[in-house]
Every structure is written in structure tokens, then in C-alpha cells.
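S.K.: Need a 3D model of the following:
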Amino acid sequence: MNRLAKDCVLTINGGSSSIKYALYEIKDTLNQLLSGEMEDIGSGKAKLSFIHLKSGPKHHIDIPVADHTAAGNWLVDWLEKETEFIRVKAIGHRIVQGMEHTVPEKITEKLLKELKAISPYDPEHLPAEIKLIEVFRKHYPGIHQVACFDTSFHASMPDIAKLVPIPAKYRDKGVKRYGFHGLSYSYLMEEFERTAGAEKANGKIIIAHLGSGASLAAVKNGKSIETSMGFTPASGLTMSTRTGDLDPGVAWYLQKFEKLTPGQFNHLVNHESGLLGISETTADMQQLLQMQHEDKRAAKAVDFFCYQCIKWIGAFTAVLGGLDTLIFSGGIGEHAPEIRERICSGLQFLGIALDEKQNTNNDTVISTDASKVLVRVIKTNEELIIARLVCTTLNYNIKQ
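M.R.: Prediction:
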């Protein structure tokens, strides 16, 4: 496909209450020009943080939006004021649940209809993501849009890892373990191979994507073979406000005896639980670390998170049949040396040894030379991997 050197691709990463965006200039490589994040959509206190990469500091403003449709329309008006926006030739969307879609696809009416049909499988994300697609289609029907699926990275998992042990009549309707954070894992594996080489990237690897949403993936020969999130992003490792794995009997008890409706239960496990539910004060790990010495509930939340990580990493090491590399990423994984140290201290039986100074400095490699497992910190970049996938899908020639 022929294109001008100054064409741009816009990436949209829609969450349940947030929208991240970034604009990249398409040259031989992708050159990021600006980025931003709309947060707390639907709370009545929505705000936008944005930055122009070449021209200055991050700015913050309050924005009057009530839902994702209003947020999408507001974002379009905002972006149209940016001089670079006129050069946008394609838009890439992160789509959390793709079910049987395993590669990025141009968004057509048929695909949009399919996404609407599978929305019940991810009511926390898909409806909002669909609204954003429709907003941009309405304003810019001539611009190509591409869906990049978070679940596609885990399509390589063996069938036994995807199995949910319930009757076949439900499994036949698509109830299985899908796994998420796949765009982040794709980027991290590309970056790991770029910096460490193909031999290490084909080893036995555990990636800990630890942020407000948190999961782990076991990767062997460059392919996902197991991950902590399953049918929905609420499962697996305990997160900021999500429970992680939960005894199904808890759902039955709360709905029968505490009279929670299915909607109330869904809100509880996604928005009122996890670190917030344990601490009863905050879901923010940095705040919990500051509070832990004076607040027993904060200390318990931190302890539980580290315990869960140790347990999952131990289990995944068994699945892999050993461990060559442990990679930390995400907001917590990249910026919380104490959490990394506490997790790795619980894994000393694997021969993991951290360099205290390198860990404190958030260096790329934080293990000692004597460590039997290489431990690295890699900053993830979902927006960049979306932009790359858009260019690949639309046959734009760039260097990765």
C-alpha cells in the first residue's frame, strides 16, 4: 500500500472506566507524537491527562463526560484540535475478548456484529470498546479501523489449559479459559527477544504483568502455554479491585443469603474487591506500601498480593518444567522494588537471587550473576504493539 511518509496511526485502548490513546507517525519506524488517558469515566469526576512528546510536561484537565459514548465524542473533538490528527490514516483498537479471533482484523460491519454478539462474555470491556469503534466510524467512515485482540496471544495454550470443568453443553457455547493481557505479553516477548536474543526468548519464561489489572503467563518456545486469567479478566491473581480466583460457593452464598443480584455480584468482584477489599482504604499499591507499617489491613493486602504471586509463579514453573527467566512488568512490576524483592525472596528455592542495588534502581536486569534464573524488568507498551499490528494488517512497511 502506498502512503505518504507523514501518515499517522491512532491507537485506542478502552477500559471499563478509562481510554488511553496514542498517535504515531509512520516513517521507517513508528514515532510517537502524543498520548493521553481519560480516567474515571462514569464517575462524574472524569479527567484527562495528556502529553506532547516533543513539547513539554504532562497536563491534566477535568472533562464533562458520563459514559464511553460521550467520552468518545469528546475525545474526537479534542483530537481534532491537534494539528497531527489530520494525518491519521488508520485507528487501532484494543479488544479485550476476541474469542475465536486469533489475529488482528480490519473492522467491518460483520466483525462489529460478531463483537456485539459476544459482549456477554466480557460485559466489563466489550460494550465500551464497541461504543468507541462506533463513535470513530460515525465521525470518520473513511478511516480504516483495526481490532487487536487481547486474547489472541493465548490461543497457543494446549486444550487442557483452556478447559473449564463444567458440562459440555456450556463449554460448547464458548465457556473456556481465554487469558488476557495478550497485547502486553506480545510486546514484552518482542522486546525481550530484541534485547536478550532468540535463544533466551525461546526458553522457559514467566511474565508477571502486575498493575491494577494483574496476571501472569508461562511462555515456552515463544508461545503461551498457561496464564492466570481465564474466562474473564476477573480471574486468576488478586488485583487492585478484582478478586482473582474465587470459590463459586461464595457467589451462591452472596446471592442467596445476602440478596446480591448478578449485576451487584459482578460489580463486587470487579470493583470492590482485591487489594481494596482487603485494605478497605485504597487499591493503589504505592499507597499500601506507605501505609503498611501503621495499618494492619494495608499490610495484609500487600502480604496477600505477594503470597499469590509466589504461589502462581511456583505453579507455572512446574507447568514449564523449570524456569530460565522471570520478567516483571506493569505499573507495580516496573516501579515497586519492594514487591519484586518480596516475591523473589519467596522463590529462593528456584535459585533466584536479586541484586539489591539494581532492583532498587528498577534496572533492566535485577538478578545477580550467580542467580540460576534471569530476572528482568521490562516496561510494557500496549499502544506501540497495537500500532505495529495495525501497520502489519494494513501492509504498511515499517521496521519493528
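S.K.: C-alpha from now on. contacts and neighbour counts both.
M.R.: Will do.
S.K.: Please go through the chain and pick out the longest helix.
M.R.: If you go by DSSP state H, the chain has its longest helix at helix 296-320.
S.K.: helices or strands up against the helix or strand following that helix?
M.R.: Using DSSP states H and E, the next helix or strand after helix 296-320 towards the C-terminus is strand 325-329. Packing partners of strand 325-329 (3 or more C-alpha pairs under 8 Å, 6 or more residues apart in numbering; DSSP states H and E): strand 204-210, strand 374-377.
S.K.: What residues of strand 325-329 count as buried?
M.R.: Residues 325-329 are the ones in strand 325-329 that count as buried (16 or more other C-alpha atoms under 10 Å).
S.K.: Distance to Gly314 added to the residues you listed, as CSV?
M.R.: Shown next, in CSV, are the buried residues of strand 325-329 (distance: C-alpha to C-alpha, whole Å):
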residue, distance to Gly314
Thr325, 13
Leu326, 11
Ile327, 14
Phe328, 15
Ser329, 18
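S.K.: Point out the most buried one among the helices and strands packed on strand 325-329.
M.R.: Most buried of these by mean neighbour count (mean count of other C-alpha atoms under 10 Å) is strand 204-210; its value is a mean of 25.
S.K.: So what's the gap between that strand and the chain middle?
M.R.: For strand 204-210, the distance from its own C-alpha centre to the chain's C-alpha centre is 13 Å (C-alpha atoms, centre = their mean, to the nearest Å).
S.K.: how about the strands in the chain?
M.R.: Applying DSSP state E to the chain gives strands spanning 8-14, 19-26, 30-39, 47-52, 59-62, 88-95, 105-106, 144-149, 204-210, 214-220, 223-227, 325-329, 374-377.
S.K.: to compare against the first, here's another:
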Amino acid sequence: MGALILALNAGSSSLKYGAFTIDGNRCEAVAGGTVAGADHAEGFDAIAARLDGATPDAIGHRIVHGGPDLFDPVVVDADVTSRLEAACAFAPLHGPAALSLIGAARRRFPDIPQVACFDTGFHRDLPPVAAVLPVPARLRAEGIRRYGFHGLSCRSIVRQLGDDLPERLVIAHLGSGASVTAVRAGRSVDTSMGLTPSGGVVMATRSGDIDPGVLLFLLRERGMTAATLEELVDKKSGLLGVSDRSGDMRTLREAREAAPEARLAIDIFCRSVAKQIAAMIVSLGGIDMLVFSGGIGEHDAATRDAICADLAWAGVPRAGEAGAVGVRVCAPDEEEQIARETAALVGHGATVRADA
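M.R.: A predicted model of the protein is given here:
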């Protein structure tokens, strides 16, 4: 029957999960879903109940940021927990939720391995031209660098492409959080998010990249604190900030005819993504395939079409057109990726390569 691996994917307000039986390279889903509207302890209890009394052989957790020295999957012990707590400074929206979930899982299943799988892992070996941020060496020595995120999603897509994986691939993961990644021969060589998941393209409520002078102005002239700036950049900006209505693309699409601000927010988002894809084309020296993933990327054809229209110069076709670049829509399966990496680490699955 293989090992039973439970994969947990904690967001700031919801919890996705998948249970898989894994035997070597064979991976079969046996349960999955989303738990929303509950704290993570309650959510985990609901998930455990759906396993019909079965005890997992291991539990894998998606960890957004492991700090400067945690990239590869690792069994969570006291030392790892301490380092994850320190890494919350890099991802305050996601780190505490993940730690809360690990604690709930440990209390329910104290004798089975808990494995941390990192979104930053796929980008660990970015070349210096992409990884190094233009700040003094003393700050870089403290771990300030480009980390990149959505790595479990990217690995899942690379795995799913299999023999169709091109030499030069760009992945546009577009959801409430969004990023664009350049992949050469299965390895990340550049990506839009930086030190934290707040950087890069415009997102639902996150500003993405913004002139640092704006933040300095708000500190100096408006008396904002670090906490109020964090609230502004992560929760009140992006699509929500421009539209003054919603960070949900579906809501903005419904309102766009009557609300110019909604139309503008959509246009800014699409142009932001297209510009980052263009940047990744530079990093790759060209593009063979563009993959859209994430909730917006998978389900919003109008957004995909607008982005592709901006990239016609690079041979990227719109829907129904022919072009030099392949365009695909691919649903990432982060939970299966977590399960595979967890099984490989604890000895229940085939080895998962760093670029697979």
C-alpha cells in the first residue's frame, strides 16, 4: 500500500491539505481539500478526522521562508523550530501560521516525523547576478538576498512537464500572491520576489516592488512606523489599493464597466506581470514556453490574453493564435510536491532532485 503522507499547506487565513500513499515513484491521492474560517489547531483536527482513523507515516508542511540557511526539506526538531521562529521576521504573514500548524500536528501525532518543505528551496542556487541585492556587504552577510518564493509550485510544474520541459521556461504564478520565475533546464535562474514575498509584481493586497523613496517619505513626512508600513504594503495596496474596492480579480472584472479604478487596477496588474516576464526573458536569453498557474493564471483567460498581448514582440501568442513560444495553463499541485519531498526525506519515496 505504500506510506501514508499528509501534506499541509498553511496560508494566512486558510489551510489546504492532501493525503497521499507513496511507494517509490508512485504517488496516489486519497484525500484533500481546504479548511477555512478556523484557526490552524481546529483546522488540523478537522483534517485528522477526515483520515478515518489512519495515522500518517509522516507529515509535510509548506514553509514559505526558512531564513538564510534552511532550504532543503528537513525533519523539524527543536533546533529547526528555533530557526523557523527566527525566519518569521522575513515572512510575518506566513511564518507564524505554519509554526502554529506544526504545533497542532505534533500534539495530535507526537511520534511521527514532521517535515518542513521550503518555498525558497527551488531558488537556493540562483546565480549571483540574480541573488545579490545592491546593499552593503555587511547586510548581505546577515542574509539579505533575493530568496524567491512559490518554489514548491514551480517544482510541481517542472515535474508535470516531464519530457516536455523546455530549455527556457517562464512560470507566471498568479494568485493573491504572484511571482514570475525564469527556469533554465529545470533550475531557477531568476525570479521576481526578493527578500520577502512582498516584492515583485503587483498582487491582490501587496504592492510588489515599490520605489523605496515612497517608504522613506511615509516614514519621514507621515510619521508611519514599521508596523503601519507593513500593513500598508502587505494588506492595503496592490489591486485593493488601486481599485479602492477589492483585491479579488473576479470582483474587479465584474465592476470594471462601471468603475474606472477597477479597470485601472486590472490593467496595472497585467502590465506588471508582462514586464516581469520580459525581464525573465532577458535572464534566459529568450523564451521557449510560458506557463500560467495559480488561481488567476489558471482561471482568468482575459488576464492571460492581456499579458500575452503585451508580449507579442517576443513571439508569445494570444489564445487561438500561433506563435514561436508555447503557452500553457498548468495547475500546480503543491500538496503532492510536499508529500513527495517528505517521503523522500524519511525514506518512503524515490529521491527528489533539487531541480525536479
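S.K.: TM-score, when you put one on top of the other?
M.R.: Laid over one another, the chains give 0.93 as their TM-score (TM-score structural alignment, normalised by the length of structure 2), with 350 aligned residues with a C-alpha RMSD of 1.8 Å.
S.K.: returning to that earlier point: in the longest helix of structure 1, what counts as buried?
M.R.: Quick answer for helix 296-320 of structure 1 (16+ other C-alpha under 10 Å): 297-302, 304-306, 308-310, 312-314, 316-317, 319-320.
S.K.: One more: stretch 32-44 of structure 2?
M.R.: 32, 35, 39-41, 43-44.
S.K.: go on, stretch 235-249 of structure 1?
M.R.: By 16+ other C-alpha under 10 Å, the buried positions in stretch 235-249 of structure 1 come out as 235-244.
S.K.: Ends of that stretch, what's the gap?
M.R.: Using C-alpha to C-alpha, to the nearest Å, the end-to-end distance of stretch 235-249 of structure 1 comes out at 15 Å.
S.K.: In structure 2, point out the residues matching that stretch.
M.R.: Taken onto structure 2 by TM-score structural alignment, stretch 235-249 of structure 1 occupies residues 199-213 there.
S.K.: got the contact list for the corresponding residue of structure 1 for Arg62 of structure 2?
M.R.: For Arg62 of structure 2, the aligned position in structure 1 is Arg94, judged by TM-score structural alignment. Residues in contact with Arg94 of structure 1 (C-alpha atoms under 8 Å, 6 or more residues apart in numbering) are 11-14, 129, 147-150, 386.
S.K.: now those as JSON lines including neighbour count and distance to Glu84 of structure 1?
M.R.: JSON lines is the format used below for the contacts of Arg94 of structure 1 (neighbours: other C-alpha atoms under 10 Å; distance: C-alpha to C-alpha, whole Å):
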{"residue": "Thr11", "neighbour count": "27", "distance to Glu84 of structure 1": "14"}
{"residue": "Ile12", "neighbour count": "25", "distance to Glu84 of structure 1": "16"}
{"residue": "Asn13", "neighbour count": "21", "distance to Glu84 of structure 1": "19"}
{"residue": "Gly14", "neighbour count": "26", "distance to Glu84 of structure 1": "21"}
{"residue": "Glu129", "neighbour count": "26", "distance to Glu84 of structure 1": "24"}
{"residue": "Ala147", "neighbour count": "28", "distance to Glu84 of structure 1": "22"}
{"residue": "Cys148", "neighbour count": "30", "distance to Glu84 of structure 1": "23"}
{"residue": "Phe149", "neighbour count": "25", "distance to Glu84 of structure 1": "26"}
{"residue": "Asp150", "neighbour count": "27", "distance to Glu84 of structure 1": "28"}
{"residue": "Ile386", "neighbour count": "30", "distance to Glu84 of structure 1": "19"}
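S.K.: Could you check which residue of structure 1 pairs with Arg245 of structure 2?
M.R.: That one, Arg245 of structure 2, aligns with Thr281 by TM-score structural alignment.
S.K.: Centroid-wise, who is the farthest residue in structure 1?
M.R.: Phe257 (34.4 Å; C-alpha atoms, centre = their mean).
S.K.: gap between it and Ala251 of structure 1?
M.R.: For Phe257 of structure 1, the distance to Ala251 of structure 1 - C-alpha to C-alpha - is 10 Å.
S.K.: Likewise for Glu114 of structure 1?
M.R.: Taken as C-alpha to C-alpha, the span from Glu114 of structure 1 to Ala251 of structure 1 is 29 Å.
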